[in-house]
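Undergrad: my questions concern the predicted model and sequence given below.
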Amino acid sequence: MSSSQLVQRPEASAAAPAARGRATRSRARALSPRARKRRWLGLAFAAPALLFYGFVVLVPILQSVNYSFYSWDGVSAAQWVGLGNYVSFFTDPALLESLGHVLVLVVFFALIPIALGLLSAALLGRGKMTGSGVYRWLLFLPQVLTSVVVAVIWKRIYGPDGPLNSALRAVGLGDLAKNWLGDFTWALPALGVIGTWTAMGLCMVLFVAGVAAVPNELFEQARIDGAGPIREFFSITLPSLKGQVAVALTLTVTGALRAFDLVWVTTQGGPGSSTTTPALLLYRKAFLNPDVGMAAAIGIILAIVCLVVAVVITRLSEEKNA
């Protein structure tokens, strides 16, 4: 091989990428009319949905952000307060108390239903159980009913002469009977039990479906190795349900943060302020004692918190699955 050929080889290797780039650009130019047509056609099909989404979602969000910087009763002239409404959110005793109530509701709305849903998946997901279909239907029933119907049913159950107190009196525990939703101590846990009953069915369905997708060979191998039900659950079932647990945790935690209709129908935040939630205070400030700016600030903060919760749970589940 001559020295001239040796000298030209680096130049040829350097020129090869440039030649490939020119070829790619020439092909792109040759296909650009078709690709451009497809792109515009796709945008044309998506435009109505995007416009509708922007009109019903993005525009109200931007308006709410704008309102949150003002003190406004919805009628008189608005006054600029800057971040004052957001500062008030974290200094107002009523709002801080409502945040504490939300933390209690998260336990009842999210943690307990997920634990019970995992237990149900462990019992129903592997093998046959007598009456399992009826059991699943009964647990999923609250998901079919509207939240207002659920609240009305449980309000009757918790009433002074309701089935719960009647059952307590029938077994000789009449001293424990009380107006559960009217008791300062028990009103919030009573609401939490309703949330547990409502959310458990969703968690159960998610987890049972996830267990059904796990290959039977894994469970059979575990049993051959001498694994008992508890070890089988923690070694196979629970790791296989990470995605479903993340979904259930996101839905239930954000549901607790946004709790309004259940609280409004049953207690309206009472007795006193023992069951108030941020969403309930938002409603009061927006419609009962108008302070539109503060109501908008509460809504924006709740939206941000729900978004952060969803992102954190999703990231953690992805890291564990990686």
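TA: Right, received. Where do you want to start?
Undergrad: contacts, neighbours, all on C-alpha from now
TA: Will do.
Undergrad: and the helices in the stretch 151-300 of the chain, which stretches?
TA: 163-170, 187-212, 216-224, 229-232, 238-240, 242-257, 261-266, 278-283, 292-321 (DSSP state H, counting those that start in this stretch).
Undergrad: packing partners of the last one?
TA: In terms of contacts (3 or more C-alpha pairs under 8 Å, 6 or more residues apart in numbering; DSSP states H and E), helix 292-321 is packed against helix 59-67, strand 70-71, helix 84-89, helix 242-257, helix 278-283.
Undergrad: now those as TSV including distance to residue 190?
TA: Below are the helices and strands packed on helix 292-321 laid out as TSV (distance: least, C-alpha to C-alpha, whole Å):
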stretch	distance to residue 190
helix 59-67	33
strand 70-71	36
helix 84-89	27
helix 242-257	14
helix 278-283	17
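Undergrad: ok, second structure coming up, stack it against the first:
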Amino acid sequence: MPPADGTVTRRRGGKYGFAPYGFLLPGFAVYALFLLYPLGRSVQISLYDWDGLSLATFVGLANYVDVFTDAQLRAAFEHALVLIFFFAVLPLGLGLVLAAVLTRGQVRGLAFFRTIVFLPQVIAMVVVAVAWRQIYAPDGTLNTFLRWLGLESWTRTWLGDFTLTLPAVGLIGTWVCTGLVTVLLMAGMSRVPGELYEAATLDGAGAVRRFFAVTLPSVRAEIVVALTLTIIAALKTFDLIYVTTSGGPGSTTTVPSFEVYRRAFQLGEVGSATAVAVVLTVLIFVINVGVNRIGERER
């Protein structure tokens, strides 16, 4: 009789033999080939001073020390953490409100609205960046609209202002991610039994209290998924920065992914660039493990 866990192989003569986890080997081989090996190779390269062409020189952990001591690299990671607010936290707040209103409000054309809010997700980020660069231009849509309202003093060179450029770029991320978060939350809210809302209403709960007592606890899984996706998007963003600001003005919008590109392909510091990439990978992993742990604890 074959074992209950299904991990068996058929021998000659019709007899069964044990092959523990044998069915996982093909998948693990692909995983190791395309993820684990490149990751291990990246860690190896990060231990060398190498320009990508000549012989590499072993420097140990010097590249990692540089990541934590170089002011520009530290600033790049700080900028990435700021972008988490615009890519993840702000879209989550907006998405919760929009999803709750649309799900409980019986809005007509809900499917059409879902498509519209999700549309930024299917547009290439390069196209999004080019479009918003035109909006933020000195004679672009935003400044033209402000002048039309009589707010001439509010006009800015939005992508050239040392203070406002990073928030301006972050708001593009908010526009892109809000639709994804809203659709995810709407899917979760649509599965909440109506009886829970009826019971809360009979207990005297108003709309706000029903939201916090019924809706919010019911979509914790969707919130964790949304935060995971948007935090990854915030930390690994490159094309948006490259097209809109190229890390400028100065280095006010440089982020780790852009530093990887700049050091590897412009400065010829492949070892240093790989160290930045490895640290960024670890940071993404740690933050998302924390988000998932908090989500599991709250269930």
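TA: Cool, got the structure. Just so we're clear, the structure is a prediction, and the values are computed from it rather than from any experiment.
Undergrad: superposed, what's their TM-score?
TA: Here the TM-score for the pair of chains, by TM-score structural alignment, normalised by the length of the second structure, is 0.91; 291 aligned residues with a C-alpha RMSD of 2.2 Å.
Undergrad: any idea how far whatever residue of the first structure lines up with residue 297 of the second structure is from residue 252 of the first structure?
TA: Residue 297 of the second structure maps onto residue 319 of the first structure when the alignment is built from TM-score structural alignment. Counting by C-alpha to C-alpha, to the nearest Å, the separation of residue 319 of the first structure from residue 252 of the first structure is 21 Å.
Undergrad: map residue 47 of the second structure across to the first structure for me.
TA: Under TM-score structural alignment, residue 47 of the second structure pairs with residue 69 in the first structure.
Undergrad: so its match makes contact with residue 81?
TA: Yes. Shown here, residue 69 of the first structure and residue 81 form a contact pair, counting by C-alpha atoms under 8 Å, at 5.6 Å.
Undergrad: between the two, which is the more surrounded one?
TA: residue 69 (21 against 14; other C-alpha atoms under 10 Å).
Undergrad: which one is the more buried one nearest to, not counting chain neighbours?
TA: residue 82 (4.7 Å; C-alpha to C-alpha, 6 or more residues apart in numbering).
Undergrad: what's the one you found aligned with over in the second structure?
TA: Match for residue 82 of the first structure (TM-score structural alignment): residue 60.
Undergrad: try residue 157 of the first structure
TA: By TM-score structural alignment, residue 157 of the first structure lines up with residue 135.
Undergrad: with adjacent residues omitted, what lies nearest to that match?
TA: residue 141 (4.7 Å).
Undergrad: for residue 196 of the second structure, same thing?
TA: In space, residue 196 of the second structure is closest to residue 214, 6.9 Å off (C-alpha to C-alpha, 6+ apart).
Undergrad: tell me which residue of the first structure lines up with the one you found.
TA: So, by TM-score structural alignment, residue 214 of the second structure is matched to residue 236.
Undergrad: so what's the residue count around the match of residue 297 of the second structure?
TA: Neighbours of residue 319 of the first structure (other C-alpha under 10 Å): 9.
Undergrad: what's the counterpart of residue 166 of the second structure in the first structure in contact with, if anything?
TA: Residue 166 of the second structure maps onto residue 188 of the first structure when the alignment is built from TM-score structural alignment. Neighbouring residues of residue 188 of the first structure by C-alpha atoms under 8 Å, 6 or more residues apart in numbering: 101, 104-105, 181, 274-275.
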